[in-house]
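# Got a predicted structure here, sequence first:
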Amino acid sequence: MTDMIRTTAEAHESTALPQARVVHADPDACSAEQKPLPDAMARKPVAEKSAAEWAYERLILYIQNFEEQLDSEHEIAMGFAGSDTGVMRIEGIGFFDPDIVTFYGTDAAGTKTQLIQHVSQLNVMLRALPKQIEDKAPARIGFRLVADLEQEQAAEQPDETANG
């Protein structure tokens, strides 16, 4: 075994990077923990994010990964753990610093639904439900969530051509 010498910057960076691990019965299974963070999520060290922001960003990864595995006849929904309130078709997700995550959607009957949850109580079960309208393409919110983070990152970067 070789010893690895790290600079102070490398040691600091490794403590700021998120750690994830997964073991799956199917060696070909692709999970969110195995994927690299999108640039929009990696731009800010984890230590600088609120619990709500970091939970929100990781939920985006799980939602996007789950949707990648769905066929064109299903959309993503979430079940409520420890409750008999059923499922909610996910149509939006947000966070409110420092510790609130919110889900927007509709229940099985089509009723407008919103779940507001403290990050310490966060417990989400992702489910696949048949699409509501047969001819319509399935709604894929995970990809929209990542695009929104990338757009936010682009807006925060200074325009270098302005000083030109």
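Looks like it came in fine. Here the structure is a predicted model, which means the values were calculated and not measured.
# CA only for contacts and neighbour counts going forward, please
OK.
# Can you give the contact residues for the longest strand along the chain?
As assigned by DSSP state E, the longest strand anywhere in the chain is strand 87-96. With contact meaning Cα atoms under 8 Å, 6 or more residues apart in numbering, strand 87-96 is reached by 52-53, 56, 75-80, 101-108, 113, 129, 141.
# putting a second one here so we can go through both:
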Amino acid sequence: MKVGDILEPKIAHSVSMEPIIHTIQAPRIPKSRNDAEWMYERIARSINEFEGNLDPDQEVGARLTTFGPAEIISIDDVGYWGPDMIIFYGHDSKGQPAQLLQHITQVSVMLVAVKVENASPRRIGFVLMDKLEGEGDPA
């Protein structure tokens, strides 16, 4: 073995002496999306899936993990702002409006089932999915 043999790249050949080419399928990330928009899409899809498992007398809520175990809000909508902010719109257990703006690097939200406050549960997952599928800017 010569020194040049170690530094030269080797190509594996099949029986027919054609190079073996390996391809890797990477997930498609749309080039036009910024980080916040991409995070928004994943949150919207997660909420939609979570709502599919709720009882008729439940709706989606969120335990804001950075604010302690007792802080739960009912989520009315989700949006994003610019390249790096996620916004949760909702209300707290006393019915007061709540809005959480978080940098995408700090988002830690646990989806929880909360008791329905009105006659029927609000299902925001399908609304969020509609926004993803063509209504443009969801913020």
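Yep, that arrived. Everything quoted here is computed from the prediction, not taken from an experiment.
# just to revisit the earlier point, give me the buried entries from the contacts of strand 87-96 of structure 1.
52-53, 56, 75-79, 101-107, 113, 129, 141 (16 or more other Cα atoms under 10 Å).
# now, which of the residues you listed lie within strands?
75-79, 101-107, 113, 129.
# how about the residues you listed, which pair is most distant?
Across those, the longest distance by Cα to Cα is 22.4 Å; it joins 101 and 129.
# Burial check on residue 27 of structure 2, number of neighbours?
Number of residues near residue 27 of structure 2 (other Cα atoms under 10 Å) recorded here: 6.
# whoops, residue 99 of structure 2 was the one
Neighbours around residue 99 of structure 2, by other Cα under 10 Å: 16.
# Looks like it contacts residue 87 (just checking).
Yes: applying Cα atoms under 8 Å, one finds residue 99 of structure 2 in contact with residue 87, separated by 6.9 Å.
# For whichever residue in structure 2 pairs up with residue 104 of structure 1, which non-adjacent residue is spatially closest?
Using TM-score structural alignment, the equivalent of residue 104 of structure 1 in structure 2 is residue 89. Once flanking residues are discounted, residue 89 of structure 2 sits nearest to residue 99: 4.7 Å by Cα to Cα, 6 or more residues apart in numbering.
# Show me what that neighbour aligns to in structure 1.
That one, residue 99 of structure 2, aligns with residue 114 by TM-score structural alignment.
# who's in contact with its match?
Here residue 114 of structure 1 is in contact with 102-106 (criterion: Cα under 8 Å, 6+ apart).
# Could you identify the longest helix within structure 2?
Ranked by number of residues, the top helix in structure 2 under DSSP state H is helix 35-51.
# Show me what it is packed up against.
Judged by 3 or more Cα pairs under 8 Å, 6 or more residues apart in numbering; DSSP states H and E, helix 35-51 of structure 2 is in contact with strand 58-64, strand 72-81, strand 85-91, helix 125-130.
# Quick one: closest of these to residue 49 of structure 2.
helix 125-130 (7.6 Å).
# The closest one aligns to what range in structure 1?
Residue span in structure 1 matched to helix 125-130 of structure 2, by TM-score structural alignment: 142-147.
# which parts of that stretch are buried?
Neighbour-count burial for stretch 142-147 of structure 1 [16+ other Cα under 10 Å]: 142-143, 145-146.
# Just give the closest residue to the spatially most central residue of structure 1, not the sequence neighbours.
Closest to where the C-alpha atoms of structure 1 average out (Cα atoms, centre = their mean) is residue 60, at 1.3 Å. Among residues not flanking residue 60 of structure 1 along the chain, residue 142 sits closest, at 5.9 Å (Cα to Cα, 6+ apart).
# thinking again about what came up before, could you tell me where the longest helix of structure 2 falls in structure 1?
Against structure 1, helix 35-51 of structure 2 falls on residues 51-67 (TM-score structural alignment).
# quick one: contacts of that stretch?
Contacts of stretch 51-67 of structure 1 (Cα under 8 Å, 6+ apart): 30-32, 41, 46, 75-76, 93-101, 119, 126, 140-143, 145-146.
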